[in-house]
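Visitor: Have a look; sequence and predicted model below, questions after that.
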Amino acid sequence: MTPLLGHTAMVLHFSFLCFVVFGGFLAWRRPRLFWVHLGVAAYALGIVIVDWPCFLTEIENWSRSETGRAVMEDGFIDFYLTGTLYPREHLLTSRLVMAGIVALSWAGVGWTCLRRRSRERSGV
């Protein structure tokens, strides 16, 4: 059961990260999701900037230690992505790209909402 819990935490971690980066695009179709995405993105920013603890990392590390595997010393992103998906020396660049994707998705949410309102006002 312990390895299953760790693997579930890992899958949820990847899902969380995907939602942080791309969730704003879902709000183009469902504008109310913007507020959920804003909260998730703020929490992710807090994890990166303020070093808030991530409960998924805690669960996965507990599972790893219980099954005799190495714990993630520097967190999920450093353990799975840094050095694999992008070179270690481009960590800041990858963060800026992700922030740019989030900003672009939020700009799209604003543009979509403005278009919807103008259509409603014009009766189209």
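Guide: Perfect, I can see it now.
Visitor: From now on I want contacts and neighbour counts done on CA atoms only, so please keep to that.
Guide: OK.
Visitor: At which residues are the helices of the chain located?
Guide: For the chain, helices defined by DSSP state H occupy the ranges 2-26, 33-49, 55-66, 76-80, 91-122.
Visitor: Just send those helices back as a markdown table, with mean neighbour count too.
Guide: Shown next, in a markdown table, are the helices of the chain (neighbours: other C-alpha atoms under 10 Å):
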| stretch | mean neighbour count |
| --- | --- |
| helix 2-26 | 17 |
| helix 33-49 | 16 |
| helix 55-66 | 18 |
| helix 76-80 | 16 |
| helix 91-122 | 14 |
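Visitor: here comes the other one, which I'd like you to weigh against the first:
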Amino acid sequence: MTDLIAARSVFALHLAFLGFVVFGGLLVAWRPRQWVWLHLPALVWGVWIVASHGLCPLTLLENSLLEHAGVAGYDDGFIDHYLVPLLYPPGLTASVQTLLACLLVLWNLGLYAIGWRRRRG
């Protein structure tokens, strides 16, 4: 039971981190000096994992805890397993996934530009 609770906690942490990667640029736009140093590494990591089609260590940890709890894990990544069925159309290709990573970068560059303008103004 403890392993299952730990696995669900890792899931919640993973989901929160993903939300921070996608929407943390809003915090940078609001308070650039306080948030850029935390968000930029998270953004780089998130984009690298998505663009390289890699597995995040949190996915591996969650699967390990699920297996210890006697629950089947999953072979694909966190996004592929939990979010793709909800957010992306069937037949998501590697090139579309790379495009999504690029859009994530552009989205955050725009938010960073807003933060920079606010800081300078």
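Guide: Thanks, I have it. A quick note: this is a predicted structure, and the numbers were derived from the prediction, not measured.
Visitor: Neighbours of Arg30 of the first structure, how many?
Guide: Number of residues near Arg30 of the first structure (other C-alpha atoms under 10 Å) recorded here: 11.
Visitor: I figured Val102 of the first structure hits Cys18, correct?
Guide: No - the pair Val102 of the first structure / Cys18 is not scored as a contact, 10.9 Å apart, by C-alpha atoms under 8 Å.
Visitor: Map Glu67 of the second structure across to the first structure for me.
Guide: Alignment note: Glu67 of the second structure maps to Ser65 in the first structure; criterion TM-score structural alignment.
Visitor: Could you find the closest non-adjacent residue to its match?
Guide: Nearest residue to Ser65 of the first structure, sequence neighbours excluded (C-alpha to C-alpha, 6 or more residues apart in numbering): Val71, at 6.2 Å.
Visitor: How about Phe25 of the first structure?
Guide: Per C-alpha to C-alpha, 6+ apart, closest to Phe25 of the first structure is Ser105, 5.1 Å.
Visitor: Distance check, the counterpart of the one you found in the second structure against Cys102 of the second structure.
Guide: If you follow Ser105 of the first structure across to the second structure using TM-score structural alignment, you land on Leu111. In this structure, Leu111 of the second structure and Cys102 of the second structure are 14 Å apart, going by C-alpha to C-alpha, to the nearest Å.
Visitor: next one: stretch 47-59 of the second structure to chain centre, how far?
Guide: 9 Å (C-alpha atoms, centre = their mean, to the nearest Å).
Visitor: Aligned counterpart of His39 of the second structure in the first structure, please.
Guide: Using TM-score structural alignment, the partner of His39 of the second structure in the first structure is His37.
Visitor: Would you mind measuring from that match to Asp74 of the first structure?
Guide: Counting by C-alpha to C-alpha, the gap from His37 of the first structure to Asp74 of the first structure is 25 Å.
Visitor: residue contacts, the residue sitting nearest the centre point of the second structure?
Guide: Of all residues in the second structure, the one closest to the mean position by C-alpha atoms, centre = their mean is Leu18, 2.8 Å from it. The contact partners of Leu18 of the second structure, taken as C-alpha atoms under 8 Å, 6 or more residues apart in numbering, are Gly46.
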